[in-house]
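Asker: Need the 3D shape of this:
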Amino acid sequence: MKGRNMTRWRDPAKDPRQEPKSNLITAEGAERLRGILDHLSRVKRPALSAKVGEAAALGDRSENADYTYNKKELNRVIARIRYLTKRLDELTVVGRLPADTQRVYFGAFVTLEDEEGEELAIRLVGHDETDTGKHWISVDAPLAKALLGKSLDDEAIVAAPGGETTYLITEIAYRDPQA
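Answerer: Purely as a prediction, here's the structure:
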């Protein structure tokens, strides 16, 4: 079968997309996802439904670009609502600090120093709340896996495309989820 639905074959054993993702999320991340779901359900979906209804009332739908666009957008929003509803049911909210705050665990703010002396401040969060702008990385990322369980002044060796990189942990901090 040829066409737009064909993709190249990937070995499932080596495909990183097949790796199981952790179902952890911070309390603020879960609240943000609930807010997005609420906005999509109570604001965006009704507005798009009204637009689709207005465009459909104009007549011929086959040449009605407004109807076609809004219908596609409505379907996209409905799919996102379905995904978020299912995903929120699967997630485990981590709403407490770890017993040992001197080690790197989920939710930690970690400051690293590389071999050249450059600092990198990151936070270990769930897959659904990663943000490159804030330097929040998934707990499933190779760097995060190398850091888990380490303490202050420990070294973490991470395999990178350009070779292995060694990081020194210079600071570990946590934000109290109850605050």
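Asker: C-alpha only now, for contacts and for neighbours.
Answerer: Will do.
Asker: Count the neighbours of residue 171 for me.
Answerer: 18 (other CA atoms under 10 Å).
Asker: Which helix or strand contains the nearest residue to it once chain neighbours are set aside?
Answerer: Spatially, and ignoring its direct neighbours in sequence, residue 171 is nearest to residue 111 (4.9 Å; CA to CA, 6 or more residues apart in numbering). With secondary structure defined by DSSP states H and E, residue 111 is part of strand 109-113.
Asker: picking that back up, so the residue nearest to residue 171 is in contact with residue 172, correct?
Answerer: Yes - contact criterion CA atoms under 8 Å: residue 111 and residue 172 qualify, at 6.6 Å.
Asker: who's more crowded, the two?
Answerer: A side-by-side neighbour count of residue 111 and residue 172, using other CA under 10 Å, places residue 172 first with 22 against 18.
Asker: can you map out the helices along the protein?
Answerer: Using DSSP state H, the helices found in the chain span residues 27-39, 45-57, 65-90, 142-147.
Asker: mind checking how far residue 174 is from residue 29?
Answerer: 15 Å (CA to CA, to the nearest Å).
Asker: actually residue 135, not the one I wrote
Answerer: Taking CA to CA as the criterion, residue 135 is separated from residue 29 by 15 Å.
Asker: quick one: contacts for the spatially most central residue of the chain?
Answerer: The centroid of the chain falls nearest to residue 128 when counting by CA atoms, centre = their mean (2.5 Å). The neighbours of residue 128, taking CA atoms under 8 Å, 6 or more residues apart in numbering as the test, are 25, 29.
Asker: One more, so I can put them side by side:
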Amino acid sequence: MPTTQPKPNYISAQGLAALQARYDALFHGERPKVVETVSWAAGNGDRSENGDYIYGKRRLREIDREVRHLSRRIKQAEVIDPAAHPDKSRIFFGATVELADGDDNRRTVTLVGDDEADAGAGRIGWNSPLAGALRGASVGDLRTVRLPAGPKEWEVMAIGY
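Answerer: Okay, here's the model as predicted:
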């Protein structure tokens, strides 16, 4: 049975640095402190009613789970430099796009890695429905996005990198 390669995790250099900083903060900062607390609490006797021990073990599992997730995402990371893209007239990773809907409501979004997405700040993940609909579009193109409330059409007004 052939093994499937994991999808690359497209990300900007800043996004990768943020993932690595979070990994380091958890693995080298918070985790050793929690391990120390759990070790101290375990030495106090009865663990069944020891809040420091119970909370510490739970927090340690949460940290380990997040560290494993971050480790996988960092390993799969493929850093993309949007400025190096040869065709700046089309929408690809890193593009900042001004959109207008049928009522001429404007919205500006930047296509970023899924780990960098923050819809409130206008950064949408590369694998989101809107980003998928916009990929490869040029100024003036109409793109339809399938949303739970129904399809919505957007016109590409401007593209920047």
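Asker: Now check the second structure for the residue matching the residue nearest to the centre of the first structure.
Answerer: Under the alignment defined by TM-score structural alignment, residue 128 of the first structure is paired with residue 115 of the second structure.
Asker: Just give me the longest strand of the first structure.
Answerer: Ranked by residue count under DSSP state E, the longest strand found in the first structure is strand 163-173.
Asker: Provide the contact partners of it at residue level.
Answerer: Residues contacting strand 163-173 of the first structure (CA under 8 Å, 6+ apart): 101-104, 108-115, 151-159.
Asker: likewise stretch 61-74 of the second structure?
Answerer: Contacts for stretch 61-74 of the second structure (CA under 8 Å, 6+ apart): 9, 16, 19-20, 23, 26-27, 31.
Asker: mean shift between that stretch and the first structure?
Answerer: Average distance, stretch 61-74 of the second structure versus aligned residues of the first structure after superposition (mean CA distance after the TM-score superposition for the first structure): 1.4 Å.
Asker: gap between residue 171 of the first structure and residue 121 of the first structure?
Answerer: Distance from residue 171 of the first structure to residue 121 of the first structure, by CA to CA: 9 Å.
Asker: which neighbours do those two share?
Answerer: In contact with both residue 171 of the first structure and residue 121: 109-112, using CA under 8 Å, 6+ apart.
Asker: from the helices of the first structure, which stretch is densest packed?
Answerer: Burial of the helices of the first structure is given as mean neighbour count (mean count of other CA atoms under 10 Å); helix 142-147 ranks first at a mean of 19.
Asker: thinking again about what came up before, I'd like a version of the helices of the first structure in a markdown table, one that adds distance to residue 164 of the first structure as further columns.
Answerer: Formatted as a markdown table, the helices of the first structure follow (distance: least, CA to CA, whole Å):
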| stretch | distance to residue 164 of the first structure |
| --- | --- |
| helix 27-39 | 31 |
| helix 45-57 | 47 |
| helix 65-90 | 34 |
| helix 142-147 | 11 |
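Asker: Which residue is the nearest non-sequential neighbour of the corresponding residue of the second structure for residue 143 of the first structure?
Answerer: Residue correspondence to the second structure (TM-score structural alignment): residue 143 of the first structure is matched to residue 130. Once flanking residues are discounted, residue 130 of the second structure sits nearest to residue 145: 5.8 Å by CA to CA, 6+ apart.
Asker: The one you found and residue 129 touch, don't they?
Answerer: Yes - if you go by CA under 8 Å, residue 145 of the second structure and residue 129 touch, sitting 6.5 Å apart.
Asker: ok, the residue lying closest to residue 57 of the second structure once chain neighbours are set aside - contacts?
Answerer: Spatial nearest neighbour of residue 57 of the second structure, chain neighbours left out: residue 38 (6.7 Å); criterion: CA to CA, 6+ apart. For residue 38 of the second structure, the contact set (CA under 8 Å, 6+ apart) comprises 52-53, 56-57.
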